[in-house]
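Colleague: what follows is a predicted structure for the sequence shown.
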Amino acid sequence: MEPGFDICWVDLPKKALVDAQISAEYVAQAVLSLAKRSTTGKVSIIGHSQGAGFNPQWALTFFPSIRSYVAAYVALAPDFHGTLDSTFCKFLPTSICPQSIWQQAAGSHYIRAQNIDGYRALVPTTVIYTSTDEVVTPEVGLTYSSRLDGATIIGVQDLDICGPAKMLGHASMLIDPAPFALAYNALINGGNAIRSDFALTSCVSYPVPPSVDFGATVNLIESAYKDLASGFFPAETVSSAEPPLRKYVCDRYPDQGFSCA
């Protein structure tokens, strides 16, 4: 594929189950570190789920100095406005929900804080989402979770993309050819995908080098879902309530009624 990109990834602490503010701080540091090693002095960010809607956007919001080092931001199935699925934490036994799951509940303190200034694209941003997402909900209607003002927003089921018959779940966004093609187009167009470039053939296939092993990705996803389904989470990741916000949040927004530590 031309042009190509050097790829790095950030291993977030405890698989991003701990306080999402910590994960976001890892992202901010990674941007600064990797930009220094980039031939352009900038990096592009691609994230999925919490790694799209929470960690990068929080980093860009509360650490604005990194924005000049980000050439593009591609968010796959992001939950910028949380998910109704995370409200189940309120009905589970005490201390069984991971901290970041509490934070992803629609209306959480984390989401409120992020969306005061981070409700909009802070760098060139493309959002790619699926209306049949079973994890990030809702993804239909005017208040769909992946909305972000000023971003290029593309639904896989949009009429000019793959259409409403395309069934695509949350995890499948990582391995389906349609979001792959849209994300690549965003990267080569300064962070904003061009809808008219999309080929309908990408709804079913996309030419990739033989070295790309989508099967390995499938295995990783299956492993992650088995961990979630088992209900086992490391003790240091769970809590009985949403973690307090960082002090820098209250310093920036002293009149919002946030509780910080």
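Modeller: Cool, the structure landed. Residues are numbered from 1 along each chain as shown.

Colleague: please count neighbours and contacts with C-alpha atoms only from this point.
Modeller: Fine.

Colleague: where exactly do the helices run in the stretch 51-200 of the chain?
Modeller: Ranges of helices in the stretch 51-200 of the chain, per DSSP state H, counting those that start in this stretch, are 55-62, 99-103, 109-117, 177-187.

Colleague: in the shortest one, what counts as buried?
Modeller: Pointing back at helix 99-103 there. Neighbour counts over helix 99-103 (16 or more other C-alpha atoms under 10 Å) mark Gln99, Ser100, Ile101, Trp102, Gln103 as buried.

Colleague: what is that helix packed up against?
Modeller: helix 20-37, helix 109-117 (3 or more C-alpha pairs under 8 Å, 6 or more residues apart in numbering; DSSP states H and E).

Colleague: these two touch, right, Val249 and Arg112?
Modeller: No. When contacts are counted by C-alpha atoms under 8 Å, Val249 is not listed as touching Arg112 (10.8 Å).

Colleague: next, count neighbours for Ala24.
Modeller: 24 (other C-alpha atoms under 10 Å).

Colleague: with adjacent residues omitted, what lies nearest to it?
Modeller: By the measure of C-alpha to C-alpha, 6 or more residues apart in numbering, the closest residue to Ala24 outside its immediate chain neighbours is Asn55, 4.1 Å from it.

Colleague: now the one you found: how far from Ala183?
Modeller: 18 Å (C-alpha to C-alpha, to the nearest Å).

Colleague: before we go on, here's another structure to hold up against the first:
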Amino acid sequence: MSRRPVRPAPRSRLTTWLATVGAATALALGLAGTSAAAADGPNPPVWPTTSGPAAVIGGLVHPDASPPGANDWQCKPTAAHPRPVVLLHATWTNAYTNWAGLSPLLKRDGYCVFAPNYGGQPGVPFKGTQHIPDSAREIARYVDRVLKATGARQVDLVGHSQGGGLMPRWYLRFEGGTDPAKPARNKVRRLIGLAPSNHGAGASGLGDLSTALGLNPTMSLVMGQAYADQMPGSRVNTTLDRDGDTQPGVDYTTIVTRLDEVVTPYPNQFLKAGPGARVRNILLQEICPQDLSEHLSIAYDSNALQLVFNALDPAHAEPVNCRLSLPLLGG
């Protein structure tokens, strides 16, 4: 079965977007009557959400829902896909909003998929706002639970923004995700970051300005401590960068758009391989020049998602069939 992300039957982009929004709204309203605890189990099978705005609606209506295909705690990995995939959402979002597109595609392809809501309170749609080391400890407990439930030895992490950058890197280095002395004991094999906030998010000058003016603590009172943690020169950034970008035994992939308006300048997202690690830095526009995705829509960009599949299973990588992907909407 092809692993290339699929799109709906051809019709106008506006018609497709409106239909997607309507369907996602109906799904979200149906979920709204369930309890937050129900989000820990699998959702009924649904079609992939191909539009970021549609997923935002679902995530706002029921912020603790699992994305389709995720969090089936009875799932057992196969020989073809022996490592569960843990999806880590971005700052100020949640698992459903971020992964309603990718999660069902992974599940359809035979992966065990898990997508926690972290760094926020139940019932609040804007998660991933807490101090990054605290969120990393939360993910450490979650990964341990996934390994115990599935019987797997390792997981692969796929994250967006904070979820693909500083937070999982903190987990790998300081919260038990890796064992530098014996990398074979690592709990994580791959880290794949979509627009990862690896070396400071200048936010098209806003973050640089708030840092220069000493306003990050004030901004974090409103936006959460994760805001200050991801700013250039933050204590979290300098602590992580002090001993290099990577951990032995982990394969890293960054998938970056030149049009990113949040993690700027965009080369801040790239990593440099240290001893015993492998890094592949991918600039989307070098593969698909017409790709117009920016920071928000990259998680709903079929070109970027094919690169995620290729990074998860390099032995069966497929060419990227470049499609037009638009800001905010993806494609």
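Modeller: That came through, no problem. Everything quoted here is computed from the prediction, not taken from an experiment.

Colleague: and the TM-score between them?
Modeller: Put the two chains on top of each other and the TM-score (TM-score structural alignment, normalised by the length of structure 1) is 0.67; 196 aligned residues with a C-alpha RMSD of 2.6 Å.

Colleague: look at Asn55 and Ala183 of structure 1 and report which has more neighbours.
Modeller: Taking neighbours as other C-alpha under 10 Å, Asn55 of structure 1 and Ala183 compare with Asn55 leading, 26 against 23.

Colleague: contacting residues around the aligned partner of the residue nearest to Ala24 of structure 1 in structure 2?
Modeller: Using TM-score structural alignment, the partner of Asn55 of structure 1 in structure 2 is Met167. Neighbouring residues of Met167 of structure 2 by C-alpha atoms under 8 Å, 6 or more residues apart in numbering: Ile132, Pro133, Ser135, Ala136.

Colleague: can you tell me how far Met167 of structure 2 sits from Val158 of structure 2?
Modeller: Counting by C-alpha to C-alpha - Met167 of structure 2 and Val158 of structure 2 are separated by 12 Å.

Colleague: got CSV for the helices and strands packed on helix 99-103 of structure 1, with distance to Ala171 of structure 1 too?
Modeller: Listed next are these as CSV, based on distance: least, C-alpha to C-alpha, whole Å:
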stretch, distance to Ala171 of structure 1
helix 20-37, 20
helix 109-117, 22
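
Colleague: among these, which is nearest Val74 of structure 1?
Modeller: Closest of these to Val74 of structure 1 is helix 20-37, at 14.1 Å (criterion: C-alpha to C-alpha).

Colleague: doesn't Asp156 of structure 2 lie inside a strand?
Modeller: Yes. Under DSSP: H, G, I helix; E, B strand; the rest coil, Asp156 of structure 2 sits within a strand.

Colleague: hey, where'd the strands end up in the stretch 1-150 of structure 2?
Modeller: In the stretch 1-150 of structure 2, the segments counted as strands under DSSP state E, counting those that start in this stretch are 85-88, 113-114.

Colleague: show me the contact partners of the first one.
Modeller: By C-alpha under 8 Å, 6+ apart, the list of residues contacting strand 85-88 of structure 2 from outside reads 95, 99, 111-117, 143, 155-160, 163-164.

Colleague: give the contact list for Asn310 of structure 2.
Modeller: Asn310 of structure 2 makes contact with His316, Ala317, Glu318, according to C-alpha under 8 Å, 6+ apart.

Colleague: swap in Ser197 of structure 2?
Modeller: By C-alpha under 8 Å, 6+ apart, the contact list for Ser197 of structure 2 reads Ser161, Gln162, Gly164, Gly165, Leu166, Gln230, Val263, Asn268, Gln269.

Colleague: same question for Glu138 of structure 2.
Modeller: For Glu138 of structure 2, counting by C-alpha under 8 Å, 6+ apart, the contacting residues are Tyr118, Gly119.
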